[in-house]
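Q: I'll drop the sequence and a predicted model, then ask my questions.
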Amino acid sequence: MTPAITAAKRAKIAFSIHQYQHDPAVASYGEEAAEALGKPLQQVFKTLLATDDSGTLYVAVVPVSGQLDLRALAKAVNAKKLTMANPAVAEKATGYVVGGISPLGQKKRLSLVLDSSAEQFATICVSAGRRGLEIELAPADLLKLSNGRLSDIGRD
């Protein structure tokens, strides 16, 4: 049981867990998850962390089919400029390893922005806290549990 699953259980939301055999040699954790789950790339989301000049971290959740638009994320969180967070910093702040960072159950409560494309799906899949483990839940529940917001932060 991961902190992400514990958070979902405590909140009493509807969710399902999907486990698959992770291949450490795979190039894209997100694409591997989508293929293993039989889901379209647009319905499986990756969790990325960005930082501003002061070191404040922000969580971005975007489809694995695209990329994070750092300018759009900066605008969404009212920051001047953002860069991708150092992986070691991301791991320390969230308590998860890269490739398994969940937007739920993180060690520190960080501002979270979910790409608005999530609204087209009844459920989306995000990491459940380790590689090879995904949690499927409604986008609205993810926003509620993370105190997050929707914005157009992804690009193809």
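A: Happy to help now that I have it.
Q: all contacts plus neighbour counts: C-alpha atoms, from now on.
A: Fine.
Q: How far does the helix or strand harbouring Glu32 sit from its chain's centre?
A: Assigned by DSSP states H and E, Glu32 belongs to helix 29-37. Here helix 29-37 is found 14 Å from its chain centre; the criterion is C-alpha atoms, centre = their mean, to the nearest Å.
Q: Tell me which residues of that helix come out buried.
A: Across helix 29-37, burial judged by 16 or more other C-alpha atoms under 10 Å covers 29-34.
Q: Against which helices or strands is it packed?
A: If contacts are counted by 3 or more C-alpha pairs under 8 Å, 6 or more residues apart in numbering; DSSP states H and E, helix 29-37 sits against no helix or strand.
Q: where's Ala36 relative to Ala85, distance?
A: 28 Å (C-alpha to C-alpha, to the nearest Å).
Q: Lys92 too?
A: 11 Å.
Q: So for those two, which sits in the more crowded spot?
A: Counted by other C-alpha atoms under 10 Å, Lys92 and Ala85 do not tie: Ala85 has more neighbours, with 19 against 13.
Q: then this one, side by side with the first:
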Amino acid sequence: MAVGTPATVALDAAGIRFVVHAYTHDPANSNFGLEAAEAIGVDPDRVFKTLLAEVDGRLVVGIVPVSGKLDVKALAAAVGGKRATMADPAVAERRTGYVVGGISPIGQKNRHETVIDETVELYDTVFVSGGRRGLDLELAPGDLVDVTGAIIADIAR
């Protein structure tokens, strides 16, 4: 079911099954992931947020449950780096082609090295942004790994 975002187009092109979950985003709410979990009616541990960090001068995507935070040191270690800091939101938007609060790990403008927190393996399906605020996609963790080329590591705290 294509919704017309780069994420849904990429999933359709890859032949990956997914379910679209659209909801009305409250512009006053800046906690996008928890808003999505509540609107969709699922445990926040199953909803994953997509964050960009700079690791030794390169951008790396970290995907962690919305109920936690990205451990930038663990992310750096997972990709063989030493130092990591969160990327500037404007850089994240420019490099992914998505707006903050709607950054999908799928179908980004530039492909980035990607790490997904190991808790992704606890669920039959997980939720990630579909490429805009108010749109999440549900898919199997293995498919998320495949479509993003990600590795799995302990990167959440």
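A: Structure's in. What do you need? All values reported here derive from a predicted model rather than from experimental measurement.
Q: Got a TM-score for the two of them?
A: The TM-score (TM-score structural alignment, normalised by the length of the first structure) is 0.97; 154 aligned residues with a C-alpha RMSD of 0.7 Å.
Q: quick revisit: in the second structure, what stretch matches the helix holding Glu32 of the first structure?
A: Mapped onto the second structure using TM-score structural alignment, helix 29-37 of the first structure spans residues 32-40.
Q: compared with the first structure, how much does the matching stretch deviate?
A: Compared with the first structure after fitting, stretch 32-40 of the second structure has a mean deviation of 0.3 Å; criterion: mean C-alpha distance after the TM-score superposition for the first structure.
Q: Next up, the contacts around the most centrally placed residue in the first structure.
A: For the first structure, Thr47 is the residue whose C-alpha lies nearest the centre (C-alpha atoms, centre = their mean; 2.6 Å). By C-alpha atoms under 8 Å, 6 or more residues apart in numbering, the contact list for Thr47 of the first structure reads 59-62, 101-103, 126-127.
Q: what about Ala77 of the second structure, distance to Ser104 of the second structure?
A: For Ala77 of the second structure, the distance to Ser104 of the second structure - C-alpha to C-alpha - is 23 Å.
Q: Of those two, give the one with the bigger neighbour count.
A: Remark: of Ala77 of the second structure and Ser104, Ser104 carries more neighbours, 30 against 16, as counted by other C-alpha under 10 Å.
Q: quick one: that one and Gly134 touch, right?
A: No - the criterion here is C-alpha atoms under 8 Å, and Ser104 of the second structure misses it with Gly134 at 11.8 Å.
Q: Quick one: map Val98 of the first structure onto the second structure.
A: In the second structure, Val98 of the first structure lands on Val100 (TM-score structural alignment).
Q: close enough to count as contact, its match and Asp88?
A: No - Val100 of the second structure lies out of contact with Asp88 (C-alpha under 8 Å); the separation is 10.4 Å.
Q: just to revisit the earlier point, which SS state does the aligned residue in the second structure for the residue nearest to the centre of the first structure fall under?
A: In the second structure, Thr47 of the first structure lines up with Thr50, judged by TM-score structural alignment. Here Thr50 of the second structure is recorded as strand under DSSP: H, G, I helix; E, B strand; the rest coil.
Q: now do Ala92 of the second structure
A: Under three-state DSSP, Ala92 of the second structure comes out as helix.
Q: and if you look at the one 10 residues further on?
A: Three-state assignment for Gly102 of the second structure (three-state DSSP): coil.
Q: Appreciated, that's everything.
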